[in-house]
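Undergrad: heads up, no residue letters with this:
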């Protein structure tokens, strides 16, 4: 294990996990319609799961309405099913090849369910960060066993990996707290 390069790789991978979390929670709405709301929706299309924006155009015609114009007529039912099963609490209305999605008013119950979804996203990010830490620790053990690095270096580097892990997880927790405040704000 070459100290700096692998630590920077671990840092980059943890940063990617944090950024993925930021992308996930940005799709949780806080009062206004946004095309980003449908970012986490994947559609079973042509034998594989693809992001919704690869099979349809998403527009915001009104502040409380989304419009999804599906390109392939045979995909409309699959897109409808994917949106309904996305845990976003949205119920599309089919209108030919277009799905109109009215966004319900955010009441207390709906806000709490969005906070739960945000917590699920945060836990996924924490797990991803821990996987990166585990991979890094495994590499350190291999390098120490093969004699590439000394036991002292291995211990020092494992402390660095743990510090990166703690920093990344605390960033996820801070971002989650901010998003929770934003969602619960009336």
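TA: Thanks, I have it. Please read all numbers here as calculations on a predicted model, not as lab measurements.
Undergrad: C-alpha from now on. contacts and neighbour counts both.
TA: OK.
Undergrad: ok, residue 129 touching residue 167?
TA: No - taking contacts as C-alpha atoms under 8 Å, residue 129 lies outside contact range of residue 167: 10.3 Å.
Undergrad: so for those two, which residue has more residues nearby?
TA: More neighbours sit around residue 129 than around the other of residue 129 and residue 167, counting by other C-alpha atoms under 10 Å; the figures are 26 against 13.
Undergrad: OK, contacts around that one?
TA: When contacts are counted by C-alpha atoms under 8 Å, 6 or more residues apart in numbering, residue 129 touches 13-14, 17, 165, 168-169.
Undergrad: mind running it again at 7 Å?
TA: 14, 17, 165 (C-alpha atoms under 7 Å, 6 or more residues apart in numbering).
Undergrad: just residue 56 next, same as before
TA: By C-alpha under 7 Å, 6+ apart, the residues touching residue 56 are 68-71.
Undergrad: need the contacts of residue 129 in CSV (columns: distance to residue 43 and neighbour count).
TA: As requested, the contacts of residue 129 are arranged in CSV below (distance: C-alpha to C-alpha, whole Å; neighbours: other C-alpha atoms under 10 Å):
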residue, distance to residue 43, neighbour count
14, 27, 25
17, 23, 23
165, 33, 23
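Undergrad: closest one of those residues to residue 111?
TA: Of all these, the one with the least separation from residue 111 (C-alpha to C-alpha) is residue 17, at 24.8 Å.
Undergrad: against residue 183, how distant is residue 114?
TA: With distances taken as C-alpha to C-alpha, to the nearest Å, residue 114 is found 7 Å from residue 183.
Undergrad: try this one next to it:
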């Protein structure tokens, strides 16, 4: 590693943002029910926010139905609220300590709302990538100011960081277009 910033670390962090985005859009299921649909749901539990899978089991009892078995009876309301507020267009039916979630048919309106959610996930990924870029650029400015790296090295490394950023954002856009086609396909 030359003085300045660790370009491998920046690349690793940008790849992490891409992987998180892939997981997010994988949860946007079209057609058949999948337990992954509820992956983005975060529940207010025991004074903190935790993923749904830490307070309940998610099953797929039927092709168009999800089942959520909540472990702690006192969490039923919080889980119900979290699913409704997750912007997934789902309306759970409370059945004791279980929730039944019928998956709506994918009509045109539902497809468009899923595309909107996919765009939100893409924007979140781009923001994360830009944060990594900013950290890298700040590191370069600091190294140049401290005299551990010359102005030419700083400029060439910042160009490489910008190129990585551009390539990673293009990858997010490509994945988004693919997912959009998949969602809109009837």
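TA: Looks like it came in fine. Predicted model, so just to flag it, every value in this text is computed and none were measured.
Undergrad: and the TM-score between them?
TA: A TM-score of 0.98 describes the superposed chains when it is computed by TM-score structural alignment, normalised by the length of structure 1; 186 aligned residues with a C-alpha RMSD of 1.2 Å.
Undergrad: helices of structure 1, residue ranges please.
TA: For structure 1, applying DSSP state H gives helices covering 3-26, 76-84, 108-146, 151-184.
Undergrad: now render the ones you listed as CSV, adding distance to residue 64 of structure 1.
TA: Listed next are the helices of structure 1 as CSV, based on distance: least, C-alpha to C-alpha, whole Å:
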stretch, distance to residue 64 of structure 1
helix 3-26, 17
helix 76-84, 16
helix 108-146, 15
helix 151-184, 16
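Undergrad: mind checking which of those helices is nearest residue 96 of structure 1?
TA: The stretch from the helices of structure 1 with the least distance to residue 96 of structure 1 (C-alpha to C-alpha) is helix 76-84; that distance is 8.3 Å.
Undergrad: spatially central residue for structure 2, please.
TA: Note on structure 2: the residue nearest the mean C-alpha position is residue 24, at 3.8 Å, using C-alpha atoms, centre = their mean.
Undergrad: map that one onto structure 1.
TA: Structural alignment places residue 24 of structure 2 opposite residue 24 in structure 1 (criterion: TM-score structural alignment).
Undergrad: pull the contacting residues for that match.
TA: Under the criterion of C-alpha under 7 Å, 6+ apart, the neighbours of residue 24 of structure 1 are 40, 121.
Undergrad: kindly recompute the last result at 8 Å.
TA: By C-alpha under 8 Å, 6+ apart, residue 24 of structure 1 lies in contact with 39-40, 121.
Undergrad: can I get those residues in CSV with distance to residue 173 of structure 1 and neighbour count?
TA: Listed next are the contacts of residue 24 of structure 1 as CSV, based on distance: C-alpha to C-alpha, whole Å; neighbours: other C-alpha under 10 Å:
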residue, distance to residue 173 of structure 1, neighbour count
39, 22, 16
40, 20, 18
121, 11, 20
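Undergrad: for those, which one is nearest residue 55 of structure 1?
TA: Residue 55 of structure 1 has its nearest neighbour among these in residue 39, at 12.3 Å by C-alpha to C-alpha.
Undergrad: please name the nearest non-neighbouring residue to the closest one.
TA: Closest residue to residue 39 of structure 1 apart from its sequence neighbours, by C-alpha to C-alpha, 6 or more residues apart in numbering: residue 27 at 6.3 Å.
Undergrad: check residue 51 of structure 2 too.
TA: Closest residue to residue 51 of structure 2 in three dimensions, ignoring its sequence neighbours and counting by C-alpha to C-alpha, 6+ apart: residue 42, at 4.5 Å.
Undergrad: of the helices of structure 1, which is nearest residue 61 of structure 1?
TA: Between residue 61 of structure 1 and the helices of structure 1, the tightest spacing by C-alpha to C-alpha is seen for helix 76-84, at 18.1 Å.
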